[in-house]
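Student: what's the 3D shape of this:
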Amino acid sequence: MNDPRRVCRVQLPTLPPALRANKRALGVYIAGAVFATGWWLFFDACVRSHTLHKQPTSPDKPYDPPGVAIKFDDWIPGISTTIGLVIVNLVNKQHLLDENGGLGANVPWNDDPIMWRTRMWLFIGFAFLAGGMAGSVALMIIKYMLNVQAEGYLEFGLASILQNVLLMLCVVLLWFSQRVESEYEYNLTL
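Tutor: Next up is the predicted model:
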């Protein structure tokens, strides 16, 4: 018999019992791997850019530098997204909940200064995340797609976009993995 409360017709597989006990740690490790992959893609593009701009050692070879290179303006979107990641994941999610366990259902959030500050910090964090993503897309379009000299170097712009997508995926993974209670967490109420 189907459960009427189910959203999807296809039931997603459950985690094996060995992994269910360590959901939080598994989520944090996967988020760390996604974060490292994002920055690795960008560092790889930086190394390739530097290699293309390296002058040959022999004077016989002509040196024709490419029209574009990864400079500081390419770093800004990734740094902005990383700052947003840190801000969003430093916010204590318990401050978003009221005493009944809902997301501010009974208390108007403008009356609770802690909830107001928490939501403001979340807004600032999400603004950094959105700014980083928008910056990488704008950089890709302006510097690598519309620039005639950048023909053939679209991969540098794609590396920045992929970096920001992976960093945002890391934020989502960390957000949900921190909501899972740890096996070492105890809820003591008197």
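Student: drop to CA atoms for contacts and neighbour counts, all remaining ones
Tutor: OK.
Student: mind listing the helices for this protein?
Tutor: 17-20, 23-52, 72-90, 113-139, 154-179 (DSSP state H).
Student: highest average neighbour count across those?
Tutor: Greatest average neighbour count among the helices of the chain goes to helix 154-179 (a mean of 21), per mean count of other Cα atoms under 10 Å.
Student: Next, the angle helix 23-52 makes with it.
Tutor: 160 degrees (axes from the mean of the first three to the mean of the last three Cα atoms, to 10 degrees).
Student: now helix 154-179 against helix 72-90, angle please.
Tutor: 10 degrees.
Student: tilt between helix 154-179 and helix 113-139?
Tutor: Using the same axes, to 10 degrees: helix 154-179 against helix 113-139 is 160 degrees.
Student: now residue 79, nearest residue through space, not along the chain?
Tutor: Take residue 79 and drop its neighbours on the chain: the residue closest to it by Cα to Cα, 6 or more residues apart in numbering is residue 132, 7.5 Å away.
Student: pretty sure residue 159 contacts residue 45?
Tutor: Yes - if you go by Cα atoms under 8 Å, residue 159 and residue 45 touch, sitting 6.5 Å apart.
Student: The structure of the following sequence is requested for comparison with the preceding one:
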Amino acid sequence: MSENRLFRFSKPEWLNNPNLRTAGVYLAGALFSLGFFFFIDASAFSHSSKNGSAVHIRFVDWIPGICSALGMLVINSIEKTRLSADSYSYSGTGVAWKARLVLFLGFALMAGGLAGSVAVMVLKYVVPQYPWPTLYFGVANVIANGLIMLSSVILWVSQNMEDDYTYSLAL
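Tutor: Here you go, the predicted structure:
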């Protein structure tokens, strides 16, 4: 075992499958669209005539979703090789810490979006003790942000899988 490894056990070889990589990208897209479907469905229902309450989804409810989507954009714009760039001395000096900082900010945006959706649900829907059809607006916001966060993690992992096929094309 080499001395510069982070974990004791290596990654299984079956993860280096290009079909698994493609399936991960499609799964991430499906989770992202499903997340926004829940929130847009709740937003449309809140403004319909079948909504029995005076509570509607406003811009405050959209802010956590915007933060999660921006966090997803920031995280997936970073390549995995940039995180260890200083050890290979490629692209100049100081690339790795900048990439790690931007990755941290992306995850902070997504965590803030998820925490914000929980805060909006609790403060706007749970504390006033609204019944279920109205409480669904807050639950849909939390589900949407959770699915966006999960899709971002799946997309980043699947895009940064290493397989021998892509490296042989680059040579």
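Student: Got a TM-score for the two of them?
Tutor: After superposition, the two chains reach a TM-score (TM-score structural alignment, normalised by the length of the second structure) of 0.79; 158 aligned residues with a Cα RMSD of 2.9 Å.
Student: Over in the second structure, tell me which residue corresponds to the residue nearest to residue 79 of the first structure.
Tutor: Taking TM-score structural alignment for the superposition, residue 132 of the first structure sits opposite residue 113 in the second structure.
Student: Likewise for residue 51 of the first structure?
Tutor: Using TM-score structural alignment, residue 51 of the first structure sits opposite residue 48 in the second structure.
Student: Relative to residue 55 of the second structure, how far out is its match?
Tutor: Noted for residue 48 of the second structure: a distance of 11 Å to residue 55 of the second structure, by Cα to Cα, to the nearest Å.
Student: same deal with residue 125 of the second structure?
Tutor: In terms of Cα to Cα, residue 125 of the second structure sits 9 Å off from residue 55 of the second structure.
Student: which residues are common contacts for the two?
Tutor: Listed as contacting both residue 125 of the second structure and residue 55 by Cα atoms under 8 Å, 6 or more residues apart in numbering are residue 134.
Student: show me the contacts for the counterpart of residue 78 of the first structure in the second structure.
Tutor: Here residue 78 of the first structure is matched to residue 65 in the second structure, going by TM-score structural alignment. Residues in contact with residue 65 of the second structure (Cα under 8 Å, 6+ apart) are 113, 117, 141, 144-145.
Student: One more pass at 10 Å, please.
Tutor: 35-36, 39, 71, 110, 112-114, 116-117, 141-142, 144-146, 148 (Cα atoms under 10 Å, 6 or more residues apart in numbering).
Student: What separation do you get for the nearest residue to residue 69 of the second structure once chain neighbours are set aside and residue 31 of the second structure?
Tutor: In space, residue 69 of the second structure comes closest to residue 148 once its chain neighbours are excluded; the distance is 7.0 Å by Cα to Cα, 6+ apart. Distance from residue 148 of the second structure to residue 31 of the second structure, counting by Cα to Cα: 7 Å.
Student: How about residue 135 of the second structure?
Tutor: For residue 135 of the second structure relative to residue 31 of the second structure (Cα to Cα), the value is 22 Å.
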